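S.K.: pasted the sequence and its predicted model underneath.
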Amino acid sequence: MGKKVTINDVTLRDGMHAIRHQYSKEQIAELTREIDDSGADIIEATHGDGLGGSSIQYGFSKESEEDIIRTAVDNAKNAKVGVLLLPGIGVIEHLEKAYSYGAQVARVATHCTEADVSEQHIGKAAQLGMDTVGFLMMSHRTTPENLLEEAKKMESYGAGTIYVVDSAGALTMDDTRQRVSLFKENLSSGTEIGFHGHNNLSLGVANSIVAIEEGANRIDASLAGMGAGAGNTATEQLVAVMNRMDISHNLDLYKTMDAAENLMKPMMERPVQIDRLSLTLGYTGVYSSFLLFAERAGKEYGVDARDILTRISEMGAVGGQEDWIVGVAQELAKEKQNA
């Protein structure tokens, strides 16, 4: 079916959220070797919130940014190593350093209606000769038509690939189809289209396949779905479905299965699965990385974490506003006390 699909593996970036950014250098090296050997095209390796994300607000990573990137670069024989940058968390200097450490792919991520903040970062990545990607997070939060306008901005800044990003795992298949098909019809023929899914509504693989059917040829996935919320599209599941559908790609099914089962699952601190909290994320459309923060605050203040997520959704919180969670938990605890 169409062009060969490029798999961008996010086990070492989105997967950081699920392990509180605590991968060790040894784990990064081992995972990179296995992912590379399984045939992934790009391996993304940074703090879960991207370059510059290691901080009090987002949580400190176990290893330095330089060590994370260099370890991935040193252990990837065939795959390119990529980094994520959210303007405001990461700055151009972080991007230049990542490039000097050997990163070849730069994904610049903004909220779905704020592409204009990415102009300098996308321009710099393109100037450095990196494979430059625009990454429109929380794509369910705006209409397909508005999303296209934001995508056009990123394209004009120099991004060669633009992603529909389902950060909350809230898109249905029709939602995905509408967004990707509009990109395909209206972006330049040379611009590639990507899709990044989360599995909060159990639609990670289904949405990725719909995206491919509509013309996306870069798809994000992670071993055993390792990622924020209910996790990302699981590589081994996606590969099995792509094989059944004769979709062309570079991955080896048995190797991805074995890496997920033997290496990734034993490293998980908390099973990456659809439980009541991760399902609530998809249902209410809340950023997937809010899960562990809401779980902790719920326990600390004696309130239901689902109520925290629902209130956060009503407030319209976006990625980077995790600090709202404690305030919401305190508010709910007070309301409970006064009831």
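M.R.: Received, thanks.

S.K.: only C-alpha atoms from now on, for both contacts and neighbour counts.
M.R.: OK.

S.K.: for residue 56, grab the count of nearby residues.
M.R.: 7 (other CA atoms under 10 Å).

S.K.: kindly report the same for the one 5 residues further on.
M.R.: Neighbours of residue 61 under the rule other CA under 10 Å: 22.

S.K.: any idea how far residue 210 is from the nearest residue to residue 167 once chain neighbours are set aside?
M.R.: Closest residue in space to residue 167, ignoring its immediate chain neighbours: residue 138 at 4.9 Å, by CA to CA, 6 or more residues apart in numbering. Computed as CA to CA, to the nearest Å, the residue 138 to residue 210 distance reads 18 Å.

S.K.: try this one next to it:
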Amino acid sequence: MKSNITERVKILDCTLRDGGYYTNWDFDKELVEEYCKAMEELPIEYVEVGYRSIPLKGYLGEYFYCPDYVMKALKEAMPTKKLVIILDEKNIRPEHLEDLLSPCLPYITMVRMAIDPKNFKRAIILAKAVKAMGFEVAFNVMYMSSWKEDDSFLDLLKGLDNTIDYFYMVDSFGGVMPKDVKEIIALVKSKTNVPLGFHGHNNLEMALINTLTAIEEGCIMVDGTITGMGRGAGNLRTELLLTYLNSKNTLKIKFTLLSGVVASFENLKKHYNWGTNLPYMFSGAFSLPQKQVMEWVGMNRYPIGNILNALNNQKESVEDNIKLPVLQREKSFKSALILGGGKSANNHSLAIKKLAEGNEEICIIHAGARNVSTYLEVTNKQFYALAGFESEKLLNTIGDVSKLEQTCVYPPFPRNMGTIIPDAIKEMSVELEAINFTKASIDSPLALGFQIALDLGVKNVFLAGFDGYDTTIDQTQFVLAQENQNILNDALQIKDLEVVAITPTKYKKVNTISIYSII
């Protein structure tokens, strides 16, 4: 590594933008203040502070939209830094730019554009309009590991030297190796004289060596994030790059400031748990999408084996590996008890059993396996709605599979995760034909439970064990609570279906009566 690296390489930190994939682009004010103080004092030239975007569906936080007061405060906190925002090209058109970028002019130096190579021609039109507004422009072109398969988009770079200030190669899947970095940089250099940048993901823990290789091959700007916080497996750790360069006597670092902000983000990491793991490694090795892996891992619904099975199905272009008999749709029961995993299904089990016993018109549907063992001896017909971890939970809960004489029900074929069914329960397993009352989820145990009830001709649903969550919940619980609420909202709209909770619940809009009032 040459000693004049700081003269020819610029470091861009994009923690607030890339890290937002874990926090929904909301960060505590105190954390941002500490981050800005560190950035201002560290040898980092560019700081990417978030997205600017047209309104999109769903909640996306402060640093996804970066209102003008946010940009103003960030610039005041980092007056010597060149601030950057990024546009997601797939959502932005030239007619949006006046409203999106005019407020940025006092604060933002560079606008980066996240680009799918297939949309490169369209991105050029957008880039020219951004450049005309007076910003530096950088292309962040995704899916670097697939460029060698089709590099035709690079021919469009001709004549853009005065439009694009930086051309970034983004290892979206975290799967390239140093040899690939060298080859791709050589390829890009043969097409353009635009200065090059590199953004590495860390699925295979190659972000540092790939970044150093990119620098050696002539990239003049590279990215990092504090603690590697970023989408999926995350990015090159900014502190690792700075420490390495310091060890080579190329940078002077205020390690007190650096260690403080790193410690604060490490505390955040304990909550969100970013970084690589086996599914991210697999997706990186085979250039598979990270977005889906991040959702699967983040939901904490699927075991690692299921996620790897799903990724392997994608690699082999297989929709699913098991087709099951379909649960027959017939009017079999008048009422269904749908039991969730909340404590109330166990605490009030004697009363719930009293409601069911001796009434063959009531079936029991377990939306999850947590309370199954409590109801094993009940003679009513029982169904187990199984997705994700639930098959394994069921076996662990029961222990002796010979006690199981009921029906295991899986989501419709093909299942996104593929299917792993323990041999012990294959003979008693079926799948739903479809889930057609809701679009909130196709593999939620609650969604499966309601669809089972509908397919069996049920007219009355009693809910127990859907306690809901307190206000102090983690991100996974928050997502699951939202999902359950959306499913319940849709179920409550079903014509001729009466839904009532018979144990306490924090879910909204659900009518509640006491189990003790009806036994």
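M.R.: Structure's in. What do you need? Keep in mind the model is a prediction, meaning the values are calculated, not measured.

S.K.: quick one on the thing from earlier: quick one: which of residue 138 and residue 210 of the first structure has more around it?
M.R.: Relative neighbour count places residue 138 above the other of residue 138 of the first structure and residue 210, with 25 against 21, counting by other CA under 10 Å.

S.K.: mind listing what residue 171 of the first structure touches?
M.R.: 140, 207 (CA atoms under 8 Å, 6 or more residues apart in numbering).

S.K.: and residue 107 of the first structure, what element?
M.R.: strand 105-111 (DSSP states H and E).

S.K.: hmm, who's touching that strand?
M.R.: With contact meaning CA under 8 Å, 6+ apart, strand 105-111 of the first structure is reached by 42, 80-87, 95, 117-118, 121-122, 125, 130-139, 318-319.

S.K.: now, which of the residues you listed lie within strands?
M.R.: Residues of the contacts of strand 105-111 of the first structure located in strands (DSSP state E): 42, 80-85, 131-137.

S.K.: show me which pair in those residues is furthest apart.
M.R.: The largest separation in those, counting by CA to CA, is between 80 and 137 at 22.4 Å.

S.K.: tell me which of these two has more neighbours.
M.R.: Between residue 80 of the first structure and residue 137, counting by other CA under 10 Å, residue 137 is the more crowded of the two (24 against 20).

S.K.: what does the more buried one align to in the second structure?
M.R.: In the second structure, the residue matched to residue 137 of the first structure (TM-score structural alignment) is residue 142.

S.K.: thought residue 169 was touching its match, still the case?
M.R.: Yes: counting by CA atoms under 8 Å, residue 169 is a contact partner of residue 142 of the second structure at 6.8 Å.

S.K.: with the second structure superposed, average distance for the one helix or strand residue 254 of the first structure maps to?
M.R.: Take DSSP H and E as the rule and residue 254 of the first structure turns out to sit in helix 253-258. For helix 253-258 of the first structure, the mean deviation from the second structure after alignment is 3.9 Å (mean CA distance after the TM-score superposition for the first structure).

S.K.: mind listing what's buried in that helix?
M.R.: 253, 255, 256, 257, 258 (16 or more other CA atoms under 10 Å).

S.K.: do you know how far the second one is from residue 119 of the first structure?
M.R.: The reference is to residue 255 of the first structure. From residue 255 of the first structure to residue 119 of the first structure the distance is 39 Å (CA to CA).

S.K.: touching stretch 9-18 of the second structure from outside, list them.
M.R.: Contact with stretch 9-18 of the second structure is made by 25, 43-51, 63-64, 215, 219-226, 228-231, 238, as judged by CA under 8 Å, 6+ apart.
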